[in-house]
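>>> sequence and predicted structure are below.
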Amino acid sequence: MGGKWKLPIINSICNGNRRFKEIERSIPGITTRMLSRELKEMVANKVLERTVISSSTVIIEYSPTDYCHSFGGIILQMIKWGKEHRQKIKNHNEE
């Protein structure tokens, strides 16, 4: 799960953005090429599932797998650590 873009991509998808352009629009600064590369890698690693929906035009949607949900607790711990770290730095700078 290394890299700059994986967590923002997962966050976007878990917040309801399932199609490529929706995901791309929800992440400022990510390029089309980078998003494509990251999605392919995350599908290959079973973090995301890619579904092709047949209709008059091909629609592709991405969704988190159970494996992806399994490290939700780790992400929450990282957020908690970040908040605590930010508070320690703020307290230190006020001294």
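Yep, it's here. Numbering: from 1, shown residues only.
>>> could you use CA atoms for every contact and neighbour count after this?
Fine.
>>> what's the closest non-adjacent residue to the residue most central in space within the chain?
Residue closest to the average C-alpha location in the chain (Cα atoms, centre = their mean): I10, at 2.0 Å. In space, and not counting its chain neighbours, I10 is closest to P64: 7.4 Å by Cα to Cα, 6 or more residues apart in numbering.
>>> quick revisit: next, the buried residues of the host helix or strand of the residue nearest to the centre of the chain.
Secondary structure assignment for I10, by DSSP states H and E: helix 6-14. Residues of helix 6-14 classed as buried by neighbour count (16 or more other Cα atoms under 10 Å): 6, 9-13.
>>> out of the residues you listed, which comes closest to W81?
Of all the buried residues of helix 6-14, N11 has the smallest distance to W81: 18.0 Å, by Cα to Cα.
>>> all the strands of the protein, residue numbers only.
In the chain, the segments counted as strands under DSSP state E are 48-53, 59-64.
>>> from F71, how far off is the residue nearest to I10?
Remark: distance between P64 and F71 (Cα to Cα, to the nearest Å) = 11 Å.
>>> and the helices in this structure, which stretches?
Along the chain, the segments classed as helices by DSSP state H run 6-14, 20-26, 32-44, 66-70, 72-94.
>>> second one coming, line it up with the first:
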Amino acid sequence: MSGCPVEATLSVMGGKWKAVILWRLVKGTKRFNELERSISQITRKMLTEQLRELERDNLIIRNVYPEVPPKVEYSLSDYGRTFIPVLQSMAQWGLVHLERTAGR
């Protein structure tokens, strides 16, 4: 890494789905199936991979409850919550972009 702060952010958040997953977790804890349903085009395999990477980077917490079938929940970690202002900025920009490009 070159020491570029944008590059550092993208090294953790790169890819199409990580920011979307974190955005879904801003409003609270979600189970795997809830996340899967809320992100219509993500595959189960991709969701699993992205969740593992986010957990590895300490942005989310994975809680497994000893039940049959197992209950697994995901939530933002304290460190992950520090990314909320970035997500909010992305959402604001996205709304403006959607309005500008509507009807193209």
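Received the coordinates, thanks. Note that the coordinates shown come from a computational prediction; the quantities given were computed from them, not determined experimentally.
>>> circling back to that earlier point, could the buried residues of helix 6-14 of the first structure go into TSV alongside distance to T32 of the first structure?
Putting the buried residues of helix 6-14 of the first structure into TSV (distance: Cα to Cα, whole Å) gives the following:
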residue	distance to T32 of the first structure
K6	14
I9	12
I10	16
N11	17
S12	15
I13	16
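>>> go through these and name the one nearest I59 of the first structure.
Nearest to I59 of the first structure among the buried residues of helix 6-14 of the first structure is I13, at 15.5 Å by Cα to Cα.
>>> which one in the second structure is aligned with the closest one?
Applying TM-score structural alignment, one finds that I13 of the first structure aligns to L25 in the second structure.
>>> quick check: its match vs R52 of the second structure, distance?
Using Cα to Cα, L25 of the second structure is found at 15 Å from R52 of the second structure.
>>> what's the neighbour count on S75 of the second structure?
S75 of the second structure: 22 surrounding residues under other Cα atoms under 10 Å.
>>> show me the contacts for it.
25, 28-30, 60-62 (Cα atoms under 8 Å, 6 or more residues apart in numbering).
>>> show the buried residues in these.
25, 29-30, 60-62.
>>> among P64 and F71 of the first structure, which residue is more densely surrounded?
Comparing P64 of the first structure with F71 by other Cα under 10 Å, the one with more neighbours is P64, at 19 against 11.
>>> counterpart of that one in the second structure?
By TM-score structural alignment, P64 of the first structure lines up with L76.
>>> please tell me how far that match sits from E67 of the second structure.
L76 of the second structure is 22 Å from E67 of the second structure, where distance means Cα to Cα.
>>> returning to that earlier point: preserved in the first structure, out of the contacts of S75 of the second structure?
Retained in the first structure: 25, 30, 60-62, out of the contacts of S75 of the second structure (criterion both residues aligned by TM-score structural alignment, their matches' Cα atoms under 8 Å).
>>> and the aligned partner of Q77 of the first structure in the second structure, how many neighbours?
In the second structure, the residue paired with Q77 of the first structure is S89, using TM-score structural alignment. By the criterion of other Cα under 10 Å, S89 of the second structure has 11 neighbours.
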